[in-house]
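1. everything below, folded, please.
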Amino acid sequence: MSLSVSTRGVELPEPVLAQLRQDDVAARLIRKDATLWGPDAESDAAVRLGWLDLPATSRSLVVQLAELRAELAAEGLDRVVLCGMGGSSLAPEVICRTAGVPLVVLDSTDPGQIAAALTDLERTVVVVSSKSGGTVETESQRRVFVASFAEAGLDEKEIGRRFVVVTDPGSPLAEIAAAMGARAIFLADPTVGGRYSALSAFGLVPSALAGADVAALVDEAEALAEGLADPGNAAMALGVALGCAFRTGRDKVALADTADTPIQGFGDWAEQLIAESTGKEGRGILPVVVGSPATPGAAAADVLLAVVGAQAPEQAPSVGVTGPLGAQFLAWEYAVAVAGRILGINPFDQPNVTESKENTRTILSAGFTDEPPVATVGAVEIRGTAAVLTDVDVSLHDGLSLVLDALLASVPPRGYLAVMAYLDRIRDAAAADVREALARRTEHPVTFGWGPRYLHSTGQYHKGGPQVGAFLQLTGVVTDDLLVPDQPYSFGTLQAAQAAGDRKALADRARPLLHLHLTDRRAGIRQLLEALC
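-> Model (predicted):
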């Protein structure tokens, strides 16, 4: 099945199209012309276009991974846990969900979610993926698995053989993996950025070990790659649709699946690709993951609807992308690179991602600032900035409803509302229903992200994109904390510091921010949803 792109009602200004043709963008991109995005982006682009080669270069991984999986199975190691963040975890999650094979994706610092992954250790192999090799979440997870294997009675050599590592050459993780005797170390191509790494070792290693057919993914991508130098190729059409929608006032894209598409959860991966690649220099395309084209928030005056797995629906303006998963990965990467040129930004950097990380380190070192709640309503403690709380009497019996109304009212014209939940995305999954409940009550797009996962995704857009966001942060009580081995803090403390660090980054930008802390997670989520009815 080949990839195809269709559009309905998307304005395609002829000057934009003519410039792309005149500049021979399709052919130059395939030649890895680093000058395509301007002089300021040239140094980044020169070392970030390796993803274009992956359909060919990743083929050598396929046989190696099949042999490794067979080796693990022979030892009874059939449960795969992936410790990774952002680009290291999102693609494997989509691949395995689509293939219908089990993969435990651990991209959280929530103690409950971490503890739940520390089960069935007798049949568990852990894939630790980090491009930089210094990601605090991933390193903390590695440490706790090492300690848990030791507690289960494994010696150092046996522990090392329970780990498979994917990282860049020369990273701290590469050195750690060698020292611990990891069963396998895959050194990825350093010219492939994290969010463009779906078809690299980062995407393929955990997926193959979990049982997905990664050879088919590579075949699908390679079939598409053969025509990408053609200016009329489907991936170029997608990039033009995204870029021209931005140029004509639709700077948000609603990412929807169709009921009959075999591809599962693609929007979560595309969200990171789009947000980190375009959200900078005060502009960008905001991805909004919705359940279906009929879901609240999929249509608005500044939104382009993008449907994966079907032709463009009648709900215009819209774009539809059909085709197999391997081709989808490559097509969207190519399209976002093209859209970056149309927007006039560098699609390969992420200048604001480290800010919240630095705030987190400061808080872990210096301690937390006392922030007493302005009110407690049932299981919900209320905090926030003056932009939300001023003129709201939160002491009233419906104080939670009033403060949510004030948050919705704080969204500026052409703005958006972002929900950020530092909770357990498995046991507290109902928190995600808050997005749709809020979207029913506003004409503005509403996004949802699990913390700290979103820090490696939409977190870049929140800080580097247009400053028109309002923010709802959800945190919850930790009843059973878990220490990070050989560190002076626990996972609960790390999670709280990450949430506080991001609140500071947003408050420093004077953005409207409401922080709701749930003293009883289940009751608090239920109370919040009831307040939004």
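
2. from here on, just use CA atoms for contacts and neighbour counts.
-> Noted.

3. any idea how far the closest residue to Ala299 other than its chain neighbours lies from Ala241?
-> Nearest non-adjacent residue to Ala299, counting by CA to CA, 6 or more residues apart in numbering: Leu305, 6.9 Å away. Per CA to CA, to the nearest Å, Leu305 is found 11 Å from Ala241.

4. three-state assignment of the residue nearest to Ala299?
-> strand (DSSP: H, G, I helix; E, B strand; the rest coil).

5. who's more crowded, Leu305 and Ala241?
-> It is Leu305, of Leu305 and Ala241, that has more neighbours when counted by other CA atoms under 10 Å, with 31 against 26.

6. in contact with that one, which residues?
-> Residues near Leu305 by CA atoms under 8 Å, 6 or more residues apart in numbering: 253-256, 293, 298-299, 315-319.

7. try 6 Å
-> Leu305 makes contacts with 253-254, 318, as judged by CA atoms under 6 Å, 6 or more residues apart in numbering.

8. with Ser401 instead?
-> Ala531.

9. next helix or strand past the helix or strand containing it?
-> Using DSSP states H and E, Ser401 maps to helix 399-409. Remark: after helix 399-409, the chain's next helix or strand is strand 416-422, criterion DSSP H and E.

10. can you tell me what sits against the helix or strand that comes right after that next one?
-> Per DSSP H and E, strand 416-422 leads on to helix 433-439 as the next helix or strand towards the C-terminus. Identification of contacts with helix 433-439 by CA under 6 Å, 6+ apart yields 296-297, 446, 448.

11. tabulate the residues you listed (a markdown table), appending secondary structure.
-> Output for the contacts of helix 433-439, formatted as a markdown table (three-state DSSP):
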| residue | secondary structure |
| --- | --- |
| Pro296 | coil |
| Gly297 | coil |
| Val446 | strand |
| Phe448 | strand |
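
12. closest to Leu404 among those residues?
-> Set against Leu404, the nearest of the contacts of helix 433-439 by CA to CA is Val446 (13.4 Å).

13. from Leu304, how far out is that closest one?
-> Distance from Val446 to Leu304, by CA to CA: 14 Å.

14. same check on Val63?
-> Taking CA to CA, one finds Val63 at 41 Å from Leu304.

15. repeat for Gly265
-> Taking CA to CA, one finds Gly265 at 19 Å from Leu304.

16. number of residues surrounding Val307?
-> 26.

17. residues in contact with it?
-> Per CA under 6 Å, 6+ apart, neighbours of Val307: 256-257, 320.

18. restricted to strands, list those residues.
-> Among those, DSSP state E puts 256-257, 320 in strands.

19. between those, which is closest to Ala245?
-> Of all the ones in strands among the contacts of Val307, Gly320 has the smallest distance to Ala245: 14.0 Å, by CA to CA.

20. right, and the closest one touches Ser6 too?
-> Yes: using CA atoms under 6 Å, Gly320 is in contact with Ser6, at 5.2 Å.

21. okay, Gly265 and Leu304: which has more neighbours?
-> Leu304 (30 against 22).

22. most neighbours, which of the ones in strands among the contacts of Val307?
-> Result: Ala256 is most packed of the ones in strands among the contacts of Val307 (other CA under 10 Å), 25 neighbours.

23. please give the structure of this sequence too, so both can be compared:
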Amino acid sequence: MTGATASGDGPGVTVEFTEATAAAEAAAVAERLVGERVASRLADQDATLWGPEAEPEASIRLAWTGLHRGSRPLVGEIEAVRGEFHAEGVDRVVLAGMGGSSLAPEVITAAAGVPLVVLDTTDPAQVAEALSGDLSRTVLVVSSKSGSTVETDSHRRIFEAAFRANDIDPASRIVVVTDPGSPLESTARENGYRRVFLADPNVGGRYSALTAFGLVPAGLAGADIASLLAEAAAAAPALGADSPDNPALRLAAALGVAHSEGAEKVVFADNDSGFPGFADWAEQLIAESTGKEGTGLLPVAVENTSAPGFVDAGDDATTVVLGNPVETAALTVSGTLGGSLLLWEFATAFVGRLLGINPFDQPDVEAAKKAARALLDAPERAASGPEPLLRDGAVEVYAPGRWQPTDTGSLAAVVRSLLDETPPSGYLAVQAYLDREQDASASVLRPELARRSGAQTTFGWGPRFLHSTGQYHKGGHQNGVFLQLTGDNEQDLDVPGRPYTLGTLQLAQALGDGQVLADHGRPVLRVHLTDRAAGLAQLVAAIQETTP
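-> Predicted coordinates for the structure are as follows:
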């Protein structure tokens, strides 16, 4: 890169700055962190780094700094289980997990080019598609740190019933990953599931890429997890060093300086990094770790380096390219996958110190879960909701809070009303409670809306984003506006042993989160698709009618 300033690197990871001024400002902050011995103290799991209020939580959340060593015994155990399954003709891996239990395995297997079916959804059609695969060759990995994740528990129940219906013993096909003493461990022991892997309880979900949560599903699918750990081990000494060349210190300092100057977003674009989906993993790590107490960094994952929001990023955003450098990026981060996972974990923990927050709690995540549970306990509340503000073709439009559109004459007018509510340096969040596979065209909404709103625009599949950016939406900078997408289900799936279907759960999650956002005073618009394909096409056309 012409004019690039090398600003920090270690074995397997490199951080480069485009501008010399930004590199110098970050270097000054990094030097201060070096003087405070922040890197070595983190590597030694010093829980005092984030202040006395954070110390109780931090003291039980720092084991991730040594996972490149501590997780080595897992490699042989996972390979042995994989060998057993292959000897039985079982080679299709389905992962039921949310947030930290699914994002890392998805990146690891995508980078390795091995198949993994990921269920981080409550959409009935997407789950039905996973069920339609060859169950005679299928192992289900049920992964939940708390052991009580409602989506994952629903998947487990549905697959158990499907295995039985196909004369397959469910216990022989279910592998569990959870924390010691969780309800899921008890269920697994009682039911005699094939294998239970207990993860280190002193690691939070979003820092768990190199624990059993990341390694078991990826390893069973065929990824080289031994090499992944070796890559992390090669990078670890540089990341834990009190040195101005420490790439994690440089990266954290750059993000911290930019945030202090108003850049509260981090826009990610991939440029041949070789790690598809890495930005989605980093999104959860950064948003949940920093988005609280009215501050934080909002990750924005865009399509490529020429996408709206990246090439035209304003002063409220820092652009980061993953992989090969481009002139339009403020920072370039590259390296091995294992080294990169550890780099961003170290850097995010350092950013927490710079922002003065606890990077290991997630105080606002539970609010949406409680609201969804309340609707599940009283489903008539969701069924007897208000009349839509607008019915137009294959869409119905709702606004659940105090904010109401100024013009409901057309779908385009309603969308324009929402965009007009975006404050200066605010953001627009698109939340699609749809089928990530069949309704993938919904993702075109992000660049279309970014182009017309001029605001940084995120896109998240629901309820997956509730375990990711959902924390930032309620706890971070309160300058977001929200477009929810829900849709009718052509088919639904009962959840055995539960008084609701997947479709009921999916809608409850959308309505519950929408209400929590509205209670925070944020503008929320829900567009319900009575016909998903036709409704999406109609919404795209309406957005294109709005004036950029």
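
24. drop the TM-score for these two in here.
-> Remark: TM-score between the superposed chains equals 0.96 [TM-score structural alignment, normalised by the length of structure 1]; 523 aligned residues with a CA RMSD of 1.3 Å.

25. filter the contacts of Val307 of structure 1 by whether they're kept in structure 2.
-> Retained in structure 2 (both residues aligned by TM-score structural alignment, their matches' CA atoms under 6 Å) from those: 256-257, 320.

26. tell me the one of the residues you listed nearest Ser365 of structure 1?
-> Nearest to Ser365 of structure 1 among the kept ones among the contacts of Val307 of structure 1: Ala256, at 41.4 Å, using CA to CA.

27. the closest one maps to what in structure 2?
-> Residue pairing (TM-score structural alignment): Ala256 of structure 1 is matched to Ala269 of structure 2.

28. one more: Ile342 of structure 1?
-> Taking TM-score structural alignment, Ile342 of structure 1 has Leu354 as its aligned residue in structure 2.

29. am I right that its match is in a strand?
-> No: with three-state DSSP as the criterion, Leu354 of structure 2 is helix rather than part of a strand.

30. that one: neighbouring residues, count only.
-> The number of residues packed near Leu354 of structure 2 is 19, by other CA under 10 Å.

31. what's the closest non-adjacent residue to it?
-> Counting by CA to CA, 6+ apart, the residue nearest Leu354 of structure 2 is Gly256, at 6.2 Å.

32. need the counterpart of the one you found in structure 1.
-> Match for Gly256 of structure 2 (TM-score structural alignment): Gly243.

33. what's the helix or strand where that match lies packed up against?
-> Using DSSP H and E, Gly243 of structure 1 falls within helix 234-247. For helix 234-247 of structure 1, the elements it packs on are helix 325-343, judged by 3 or more CA pairs under 6 Å, 6 or more residues apart in numbering; DSSP states H and E.

34. quick check: the helix or strand just after the helix it packs on compared with structure 2, mean distance?
-> Next along the chain after helix 325-343 of structure 1, taking DSSP H and E as the criterion, comes helix 353-366. When structure 2 is superposed, helix 353-366 of structure 1 averages 0.7 Å from its matched positions, counting by mean CA distance after the TM-score superposition for structure 1.

35. what's Ala212 of structure 1 in contact with, if anything?
-> By CA under 6 Å, 6+ apart, the contact set of Ala212 of structure 1 is Ala99.

36. quick one: residues contacting Leu472 of structure 1.
-> Counting by CA under 6 Å, 6+ apart, the residues that Leu472 of structure 1 touches are 419, 513-515.

37. in structure 2, what residue corresponds to Arg427 of structure 1?
-> Using TM-score structural alignment, Arg427 of structure 1 pairs with Gln438 in structure 2.

38. burial of that match, as a residue count?
-> 13.

39. what sits closest to it if chain neighbours are left out?
-> Among residues not flanking Gln438 of structure 2 along the chain, Gln126 sits closest, at 7.6 Å (CA to CA, 6+ apart).

40. list the buried residues in whichever strand or helix holds that neighbour.
-> Following DSSP H and E, one finds Gln126 of structure 2 within helix 124-131. For helix 124-131 of structure 2, burial by neighbour count (16 or more other CA atoms under 10 Å) applies to 124-127, 130-131.

41. from these, pick the one nearest Ala534 of structure 2.
-> Among the buried residues of helix 124-131 of structure 2, Ala125 lies closest to Ala534 of structure 2 (CA to CA), at 16.9 Å.

42. find the residue closest to the aligned partner of the closest one in structure 1 in space, skipping its chain neighbours.
-> By TM-score structural alignment, Ala125 of structure 2 lines up with Gly112 in structure 1. Sequence neighbours aside, Asp424 is the residue nearest to Gly112 of structure 1 in space, at 6.5 Å (criterion: CA to CA, 6+ apart).

43. ditto for Leu68 of structure 1
-> Distance criterion CA to CA, 6+ apart; nearest residue to Leu68 of structure 1, sequence neighbours excluded, is Leu209 at 7.5 Å.

44. so how far is Val63 of structure 1 from that neighbour?
-> 12 Å.

45. try Ala418 of structure 1
-> To Val63 of structure 1, Ala418 of structure 1 is 42 Å away according to CA to CA.

46. higher neighbour count, the two?
-> Neighbours per residue (other CA under 10 Å) separate Ala418 of structure 1 from Val63, with Ala418 holding more: 21 against 10.

47. can you pull the contacts of the aligned partner of the more buried one in structure 2?
-> Ala418 of structure 1 maps onto Ala429 in structure 2 when the alignment is built from TM-score structural alignment. By CA under 6 Å, 6+ apart, Ala429 of structure 2 lies in contact with 457-458, 482.

48. could I get those residues as TSV with neighbour count and distance to Val117 of structure 2?
-> Converted to TSV, these look like this (neighbours: other CA atoms under 10 Å; distance: CA to CA, whole Å):
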residue	neighbour count	distance to Val117 of structure 2
Thr457	28	28
Thr458	25	24
Phe482	25	29
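
49. turn those residues into CSV, columns for distance to Ala442 of structure 2.
-> As requested, those are exported to CSV (distance: CA to CA, whole Å):
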residue, distance to Ala442 of structure 2
Thr457, 14
Thr458, 12
Phe482, 15
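
50. quick one on the thing from earlier: show me which of the contacts of Val307 of structure 1 is closest to Val105 of structure 1.
-> Looking across the contacts of Val307 of structure 1 and measuring by CA to CA, the closest to Val105 of structure 1 is Asp257, at 21.1 Å.

51. what's the neighbour count on the match of Gly256 of structure 2?
-> Neighbours of Gly243 of structure 1 (other CA under 10 Å): 27.

52. do you know how far the aligned residue in structure 2 for Leu65 of structure 1 is from Ala329 of structure 2?
-> Matched across to structure 2, Leu65 of structure 1 falls on Ile78, judged by TM-score structural alignment. According to CA to CA, Ile78 of structure 2 and Ala329 of structure 2 sit 39 Å apart.

53. surely the match of Gly256 of structure 2 meets Arg341?
-> No: with contact defined as CA under 6 Å, Gly243 of structure 1 does not count as touching Arg341 (8.2 Å).
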